[in-house]
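> only geometry, no sequence info:
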């Protein structure tokens, strides 16, 4: 039986970065996933989780030999035992991007057999003040905050340097019933929207406290939508990704295109411009409020038709063949059923927008079974200071 190392302090050398905001080290034949360290550093790390088996988790609590890329975190809570919202505040922004690039490349090679050099590009606006939507919870003292890493413990906030300025002001200004969950969003016009979330008899409920209808700007259009529905969190992300979809989709005039996991139709609007009034765009989205918002926002584009429901079901009787498919699935990826349904439409080009490199790599491997290969890929630092990275892949 493996000895439980919980609370043990290990002196170790930190190895390569891994997916999930930590680096890998090895001690006495076991893998140690270390947060708050950087590759090549020598540290003392306290074990924070050990469920037995071949690995455990630890925080670097003392740096004995620091990396040249180490910096002082801009937030005093981005430390071991502090807020779990950020992973890489102790690394300079350029090095953060190189770590993310290494993760994307490793996932592609390990899960899809694709060897590719990856560069993670910064978005406009800098590494701070970008997060336009934040989920908060009130601690025992009623102050709103974020949870510690892998914990239910609430770390109260006075401010958050990665949030868009003003986003948290209303939520942090008062005390809440302990356990209250809040979601606050700042839209493209700088207006803040706040709602309270709760679970009643097993069902999710929400109460709008301020705002509710957000205004966003992207792809040459003004969008009005549920403030807490899906929209890119980084203020410059939606327009950046829409421009890339426009460049890579190349939907033919009069052609057929699918926008899957369409949200309110950001990419559908781009595809509709390309296919023109004689073409057809099918937008599929499971969220009924998003479909309602999308139909309203794209009412001037009759070539766009909407279906609410699961993608694999909506595509069963969708018009085929299809020229171009754009998909932007949730973090878990599309999965085999959706990939099979897309391949059944025999598209010439597929543009895949992904927020998780592991899920992207798994789906690319499945697309390869249908004869599709990765012909281009760009990665963006749409979530600075965290381990998350956004990729856009072109398959043909």
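Arrived safely, thanks for sending. Predicted model only: the values in this text are computed from it and were never measured. Numbering: from 1, shown residues only.
> going forward, measure contacts and count neighbours with C-alpha atoms only.
Fine.
> quick one: residues contacting residue 282.
Residues in contact with residue 282, defined by C-alpha atoms under 8 Å, 6 or more residues apart in numbering, are 257-259, 268, 304-307, 318.
> check residue 362 too.
Residue 362 is in contact with 111-112, counting by C-alpha under 8 Å, 6+ apart.
> follow-up on the earlier one: can I get the contacts of residue 282 in a markdown table with secondary structure, neighbour count and distance to residue 120?
Shown next, in a markdown table, are those (DSSP: H, G, I helix; E, B strand; the rest coil; neighbours: other C-alpha atoms under 10 Å; distance: C-alpha to C-alpha, whole Å):
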| residue | secondary structure | neighbour count | distance to residue 120 |
| --- | --- | --- | --- |
| 257 | strand | 31 | 28 |
| 258 | strand | 29 | 27 |
| 259 | strand | 27 | 25 |
| 268 | helix | 30 | 26 |
| 304 | strand | 24 | 33 |
| 305 | strand | 17 | 34 |
| 306 | strand | 19 | 33 |
| 307 | strand | 18 | 34 |
| 318 | coil | 14 | 35 |
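> for these, which one is nearest residue 49?
Closest to residue 49 out of the contacts of residue 282 is residue 259 (41.4 Å), distances taken as C-alpha to C-alpha.
> here comes the other one, which I'd like you to weigh against the first:
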């Protein structure tokens, strides 16, 4: 295969996140996005390096057996929002579950799950063919597989160059083009009505949108939030301060134009076109060049700048930019799953809720604990957490603003239980070291990115924690994303029951009871493993330095020199990756 070549092949697997593996006869694998297992596809090779190829999907030559004749959403394959609108929800759940299992099968330590003993002393354990199956619980579906989202950030733009104003989602594979998604299936009818009314209003105004290259224009985003339980709606129009001359000419001023926009939205209520209750309409100014919503000043045009949502009997005040799970009913399932894993805490228990967001988990656990301490780096989220705890009459919740890595040094009360709910990239290695050092008997890890979970679980297990339960919760139907909850229990020699077991050791190489891999990994093996898992390269010199550090033998001197020049020192993040590889290959 060469770059630019068009090839045909069969999709035999799709890995997380949305990485289809297409087998090309006589040439091997090509990684392609937006495909399904069982499809035969035409692909253009975009990149080939060191035997690995990536391609762009050109067409589906033969559909998968489980592929729907007609996708549920008319915008699918054009809009970049959803990945799996063309298979049933049951098949989506199966696919997500298999993707997470594939990531964790080699991570969950087999010897930890021999019945009657903490370890049989042999790795891999001959008594348990698949340790993951012993701790796996079936995936929890979202209560709604359509119209489940409580928040959308729509973008202004055009569907094609110099085309009419569009309001919606980014076109699949495009940074600039916008698809108007008036029939979007993951939000309810109120979102769709507000989107259409806003798009029509500003088309009539002949208002411009913010061009990402020229950094000119007025309209940027429309943020819509709606509570599932209370049905309260909050709308935020995000613009630059560059008021269009045509707008000023038609309305006289930006203020007059915004009043007309509010009247347009109010007419949706008076005409009975909205199911929910509109509690606030806001205007946020944002002149930054980044394609994200940055609050550089927000005015209330109508009502108030917050709304309320209810989860598991608790009430939450939500502002336009507060973090809150985007699937309210799914969040209840997620937190119920986590609560079930946690079990009884005890009235004297101190719980850490690390990466606590707006404090939802902390408040859920507070009635069962002496105290819950939440740590969150986003200060606005901490303020919201404190306000919500007061709103719910909870006096034993403390929320601290700051980085977990730094804040833990200043917290004097030690935890009896820890809940981890980190951002997508997982837990910083040094923060994880501090968390492990507390030595709590149990932790629950809630992950929104299974690749990060797999990395962190390896570290936790290497420090004496066993995975006792693990379960996926689908919070994002029709997309590639999935949440995973894991219960970790610290090994305790005092609690272990010592039993005699008979193990057939035929075919297993032993060295004083310790498993020996058939061959030691080469430097090339270690480099490739790190590149595959972490996405960055390490040098032979760095590997040799870490071998020296931990006392592993080297075959030759990879750190030569006269002493006159400076030798580069392995950075901490690469050292952690190399150590991880050593553990993977049973070198330490």
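Received, thanks. Owing to the predicted nature of the structure, the values given are computational and were not obtained by experimental measurement.
> those strands in the stretch 201-350 of structure 1, which residues are they?
Under the criterion DSSP state E, counting those that start in this stretch, the stretch 201-350 of structure 1 carries strands at the ranges 203-210, 213-218, 221-226, 256-260, 280-285, 304-308, 324-327, 349-354.
> check the contacts of residue 282 of structure 1 and tell me the two furthest apart.
268 and 318 (15.5 Å).
> got the buried residues for the longest helix along structure 1?
Counting by DSSP state H, the longest helix found in structure 1 is helix 93-112. Neighbour-count burial for helix 93-112 of structure 1, counted by 16 or more other C-alpha atoms under 10 Å, picks out 93, 96-108, 111-112.
> which residues in structure 2 does the helix or strand just after that helix align to?
Downstream of helix 93-112 of structure 1, the next assigned helix or strand under DSSP states H and E is strand 120-122. Aligned using TM-score structural alignment, strand 120-122 of structure 1 spans residues 139-141 in structure 2.
> overlap between the contacts of residue 282 of structure 1 and structure 2?
Retained in structure 2: 257-259, 268, 304-307, out of these (criterion both residues aligned by TM-score structural alignment, their matches' C-alpha atoms under 8 Å).
> how about residue 99 of structure 2, what's its partner in structure 1?
Match for residue 99 of structure 2 (TM-score structural alignment): residue 103.
> list the contacts for its match?
With C-alpha under 8 Å, 6+ apart, residue 103 of structure 1 has these contacts: 17-19, 357.
> how about 7 Å then?
Counting by C-alpha atoms under 7 Å, 6 or more residues apart in numbering, residue 103 of structure 1 touches 17-19.
> which one of those has the most neighbours?
residue 17 (23 neighbours; other C-alpha atoms under 10 Å).
> if I look at the most centrally placed residue in structure 2, how far off is residue 147 of structure 2?
By C-alpha atoms, centre = their mean, structure 2 has its centre lying nearest to residue 448, at 3.5 Å. Distance of residue 448 of structure 2 to residue 147 of structure 2, computed by C-alpha to C-alpha, to the nearest Å: 21 Å.
> go on, residue 380 of structure 2?
Residue 380 of structure 2 is 28 Å from residue 147 of structure 2, by C-alpha to C-alpha.
> could you do residue 465 of structure 2 as well?
Noted for residue 465 of structure 2: a distance of 39 Å to residue 147 of structure 2, by C-alpha to C-alpha.
> what's the answer for residue 454 of structure 2, then?
With distances taken as C-alpha to C-alpha, residue 454 of structure 2 is found 31 Å from residue 147 of structure 2.
> neighbour count for the two, which is higher?
Higher neighbour count among residue 454 of structure 2 and residue 147: residue 454, with 20 against 15, using other C-alpha under 10 Å.
> what's that one aligned with over in structure 1?
Residue 454 of structure 2 maps onto residue 361 in structure 1, by TM-score structural alignment.
> next: residue 583 of structure 2.
Aligned partner of residue 583 of structure 2 by TM-score structural alignment: none.
> mind telling me what element residue 583 of structure 2 is part of?
helix 572-584.
> for that helix, packing partners?
Helix 572-584 of structure 2 sits against helix 523-534, with contacts defined as 3 or more C-alpha pairs under 7 Å, 6 or more residues apart in numbering; DSSP states H and E.
> next secondary structure element downstream of the helix it packs on?
Next in line after helix 523-534 of structure 2, if elements are assigned by DSSP H and E, sits helix 540-550.
> hang on, the earlier thing: now render the strands of the stretch 201-350 of structure 1 as a markdown table, adding distance to residue 181 of structure 1.
Listed next are the strands of the stretch 201-350 of structure 1 as a markdown table, based on distance: least, C-alpha to C-alpha, whole Å:
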| stretch | distance to residue 181 of structure 1 |
| --- | --- |
| strand 203-210 | 10 |
| strand 213-218 | 20 |
| strand 221-226 | 18 |
| strand 256-260 | 30 |
| strand 280-285 | 26 |
| strand 304-308 | 28 |
| strand 324-327 | 30 |
| strand 349-354 | 27 |
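> which one of those lies closest to residue 41 of structure 1?
Nearest of the strands of the stretch 201-350 of structure 1 (C-alpha to C-alpha): strand 349-354, 30.9 Å.
> need the next SSE after that closest one, C-terminal direction.
Using DSSP H and E, the first helix or strand after strand 349-354 of structure 1 is helix 357-369.
> so how far does the helix or strand following that following helix sit from its counterpart in structure 2?
Note on helix 357-369 of structure 1: by DSSP H and E, the next helix or strand toward the C-terminus is strand 374-381. Mean deviation of strand 374-381 of structure 1 relative to structure 2 after superposition (mean C-alpha distance after the TM-score superposition for structure 1): 1.0 Å.
> from the chain's centroid, how far away is strand 374-381 of structure 1?
The chain centroid and the centroid of strand 374-381 of structure 1 are separated by 15 Å, computed with C-alpha atoms, centre = their mean, to the nearest Å.
> structure 2: matching residues for that strand?
Strand 374-381 of structure 1 corresponds to residues 467-474 in structure 2, going by TM-score structural alignment.
> can I take it that residue 200 of structure 2 is in a helix?
Yes - membership of residue 200 of structure 2 in a helix is supported by DSSP: H, G, I helix; E, B strand; the rest coil.
> any idea what residue 373 of structure 2 aligns with in structure 1?
Using TM-score structural alignment, the partner of residue 373 of structure 2 in structure 1 is residue 282.
> and that match, how far is that from residue 311 of structure 1?
For residue 282 of structure 1, the distance to residue 311 of structure 1 - C-alpha to C-alpha - is 11 Å.
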